[in-house]
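J.: just coords:
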């Protein structure tokens, strides 16, 4: 049984817990918008194709540019967050995202939308390093797991709500009005962050000890590279599931597309709800690695079952739901392990670098998995997903071992 962490009604400094939830709410709302804006363009592609006379490949470039700029920008922004504080970057990044999406409503051509997608990606690149730096410094340790869990949950909620809301607004008025409305939603969020900025604490800029890694040395250290590998590989696996689960189930077992879609929805629902369970565990118990390995192992077994066993069609969505819940619940303890491994005052660059593995992983796997299907090898997709998850566990286990080894090595020095 994992060691329990005693619950706390107040933060360790006597600050009431209500302040923690206010911080979590502010940061979560900004994270919701970040993910919302990432998915509010794709539903407009059929309309833009007719209005601007461009191909779907060109339309896809808008989302690709936004994602790529976000991924590339996170690490350098993380350095700036650590040096100058997270709050001004959070305000500026959220405002840039909101105004760039609003400006798309006035775009005279598709090329202007591409330019604004790049600008939005620049704003979006601020979110992860700034959010994690503020949460890690503002929220009491006894609530850190739930803080990270709700951060992930609100991002997933943004992904889920963007397509139906943008389609509804476009049908109600037109696509320009729709983008103007959703873009301007960010302005009151920025105002709320500014109004409540006093409760958003920046990291303490601790001076590194002699011989301790700093700057790029931190990111190129073995533990951080391994954590990056963990994020990258698990994102590659998740991207494969999201992109091709319906197709694989159809080609392998003749699962109707409607049932396959229910399975994918079940997987996504389980993954979203699972993060909240993981947050509760991370706050209550200390054996985070055991929890991550155990639940990822459950997900691996379930994916292999979907890919190798003729499961009754009616049971397939339930199996996918359980697999998603297992993976989702493992995510929050993972984030807490990264937070605990980050050197003091360097959380921005650490999370900026490591979380860039998520969009990168999502960009890598769709083409190779698609080639497997084109080659008539649908049976290979889910075992490959399982193999990627096994490799991710090797990375996180090694990273955790390196962190513990370094802690033992420096403990005598700290005691002197």
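T.: Perfect, I can see it now. If you're wondering where the values come from, they're calculated on a predicted model, not measured in any experiment.
J.: please count neighbours and contacts with C-alpha atoms only from this point.
T.: Noted.
J.: which parts of the longest helix seen in the chain are buried?
T.: The longest helix of the chain (DSSP state H) is helix 381-415. Buried residues in helix 381-415, counted by 16 or more other C-alpha atoms under 10 Å: 381-400, 402-403.
J.: now the helices: where do they sit in the stretch 101-250 of the chain?
T.: For the stretch 101-250 of the chain, the helices defined by DSSP state H, counting those that start in this stretch occupy 110-124, 127-138, 144-172, 175-184, 186-195, 216-219, 222-253.
J.: now the helices: where do they sit in the stretch 251-400 of the chain?
T.: 257-284, 288-308, 316-341, 347-355, 357-364, 366-374, 381-415.
J.: use this one as the comparison:
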């Protein structure tokens, strides 16, 4: 399946609007890490139960991504993306207005389904209007914009929740999602994803199924580490004496480092290559998580941007490599599968690590998270022949 575009949209506007949608959706997802400690305090939840809540959201997102791509091909990516953003409004309203645990579960399910539209559709829209080397740069920029939302929205949510309560904060976020849905419809030209595209409209690439599968496995391990660390970080900061606004600050520092990592590692990846870059980020992630455990709150906050830089740096290298291993007519499906795999990892990782945390404690569970990062090193080392084929 390849991308056809009619009429020809403005690449810059497409990247701007899709980047804005990415910022909103990623922010809406990661502000939930501020919400979970509040729910734990109100409802007396265990780490396993918190992990299960995150699994509801991530599982809905994972299950909806490939169907979202199919709907986009039939009804248009812009419409489906706007509808998904509006569905987040409904979900957050349900969670905020009900104030009950069952209402939160229902709201997370709806919001997760809405969030499933963004990654496969927006990335395909960007890839449809940028070609050749411009595609890699544009996708890297698009990948970076998600972290802008991760920096801003958790901090904003934490401030509103501290002042008004988490239910009112959810309603404010729902209103922001509704504004985002309207902006997508009002400013983005229709881009149809279907059938066959002109040769000049696609990005060169060769089918290397074994390399794509290996890249996919590295992506899964990387997402497990990221989701496992995120589920524990608010509780680690709280154990060090952080209050709610400080937890929000800590998450924003982590995501700010992550945003920088996506830009920096994209640049480093072009110069060092994929294999050395991934080895660097994953080994450094393990070391930094382990260093974080004994530190005081102040020193931990200082270290968090560096943790975020390495924790998120791998993703830019991985996403930008997909077009090298997949031919143009299969690329939209490859993106959808790749993002779905990450969402599945994001759904199962918090539950498994949460249960582990209940069994062995917070610090030991974080050591296990750090160890998973090292499993990517032998996998990326096996990927070297794929790049030698290009030389």
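T.: Received it, and whenever you're ready, just let me know what you need. As the structure is a computational prediction, the values presented were derived from the model and not from experiment.
J.: quick one on the thing from earlier: out of the helices of the stretch 251-400 of structure 1, nearest to residue 112 of structure 1?
T.: Residue 112 of structure 1 lies closest to helix 357-364 among the helices of the stretch 251-400 of structure 1, at 23.6 Å (C-alpha to C-alpha).
J.: which elements pack onto the closest one?
T.: On a contact count with 3 or more C-alpha pairs under 8 Å, 6 or more residues apart in numbering; DSSP states H and E, helix 357-364 of structure 1 meets helix 56-84, helix 222-253.
J.: which of these is buried the deepest?
T.: Ranked by mean neighbour count under mean count of other C-alpha atoms under 10 Å, those are led by helix 222-253, which reaches a mean of 22.
J.: how near is the aligned residue in structure 1 for residue 275 of structure 2 to residue 153 of structure 1?
T.: For residue 275 of structure 2, the aligned position in structure 1 is residue 293, judged by TM-score structural alignment. Separation of residue 293 of structure 1 from residue 153 of structure 1 (C-alpha to C-alpha, to the nearest Å): 21 Å.
J.: again with residue 280 of structure 1
T.: With C-alpha to C-alpha as the criterion, residue 280 of structure 1 and residue 153 of structure 1 are 13 Å apart.
J.: between these two, who's got more neighbours?
T.: residue 153 (22 against 19; other C-alpha atoms under 10 Å).
J.: hmm, the more buried one is touching residue 275, no?
T.: Yes: between residue 153 of structure 1 and residue 275 there is a contact at 6.7 Å, judged by C-alpha atoms under 8 Å.
J.: name the nearest residue to residue 208 of structure 2, sequence neighbours excluded.
T.: The shortest distance from residue 208 of structure 2 to any residue other than its chain neighbours is 5.0 Å, reached at residue 325 (C-alpha to C-alpha, 6 or more residues apart in numbering).
J.: next, count neighbours for that neighbour.
T.: Counted by other C-alpha under 10 Å, the residues lying close to residue 325 of structure 2 total 22.
J.: ok, for residue 355 of structure 2, nearest residue in space, not its chain neighbours?
T.: Using C-alpha to C-alpha, 6+ apart and skipping the chain neighbours, the partner closest in space to residue 355 of structure 2 is residue 48 (4.6 Å).
J.: elements contacting the helix or strand where the one you found lies?
T.: If you go by DSSP states H and E, residue 48 of structure 2 is part of helix 47-75. Judged by 3+ C-alpha pairs under 8 Å, 6+ apart, the packing partners of helix 47-75 of structure 2 are helix 77-98, helix 101-115, helix 118-129, helix 331-360.
J.: how about these in JSON lines, adding distance to residue 210 of structure 2 and mean neighbour count?
T.: Below are these laid out as JSON lines (distance: least, C-alpha to C-alpha, whole Å; neighbours: other C-alpha atoms under 10 Å):
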{"stretch": "helix 77-98", "distance to residue 210 of structure 2": "30", "mean neighbour count": "24"}
{"stretch": "helix 101-115", "distance to residue 210 of structure 2": "30", "mean neighbour count": "24"}
{"stretch": "helix 118-129", "distance to residue 210 of structure 2": "22", "mean neighbour count": "25"}
{"stretch": "helix 331-360", "distance to residue 210 of structure 2": "13", "mean neighbour count": "22"}
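J.: please name whichever of those helices is nearest to residue 178 of structure 2.
T.: helix 77-98 (5.4 Å).
J.: quick one, that closest one and helix 166-187 angle?
T.: 160 degrees (axes from the mean of the first three to the mean of the last three C-alpha atoms, to 10 degrees).
J.: about what we covered before: the helix holding residue 48 of structure 2 versus helix 362-373: what angle between them?
T.: Following the same axes, to 10 degrees, one obtains 40 degrees for the angle between helix 47-75 of structure 2 and helix 362-373.
J.: turn the helices of the stretch 251-400 of structure 1 into TSV, columns for distance to residue 222 of structure 1.
T.: Below are these laid out as TSV (distance: least, C-alpha to C-alpha, whole Å):
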stretch	distance to residue 222 of structure 1
helix 257-284	24
helix 288-308	17
helix 316-341	12
helix 347-355	12
helix 357-364	16
helix 366-374	28
helix 381-415	7
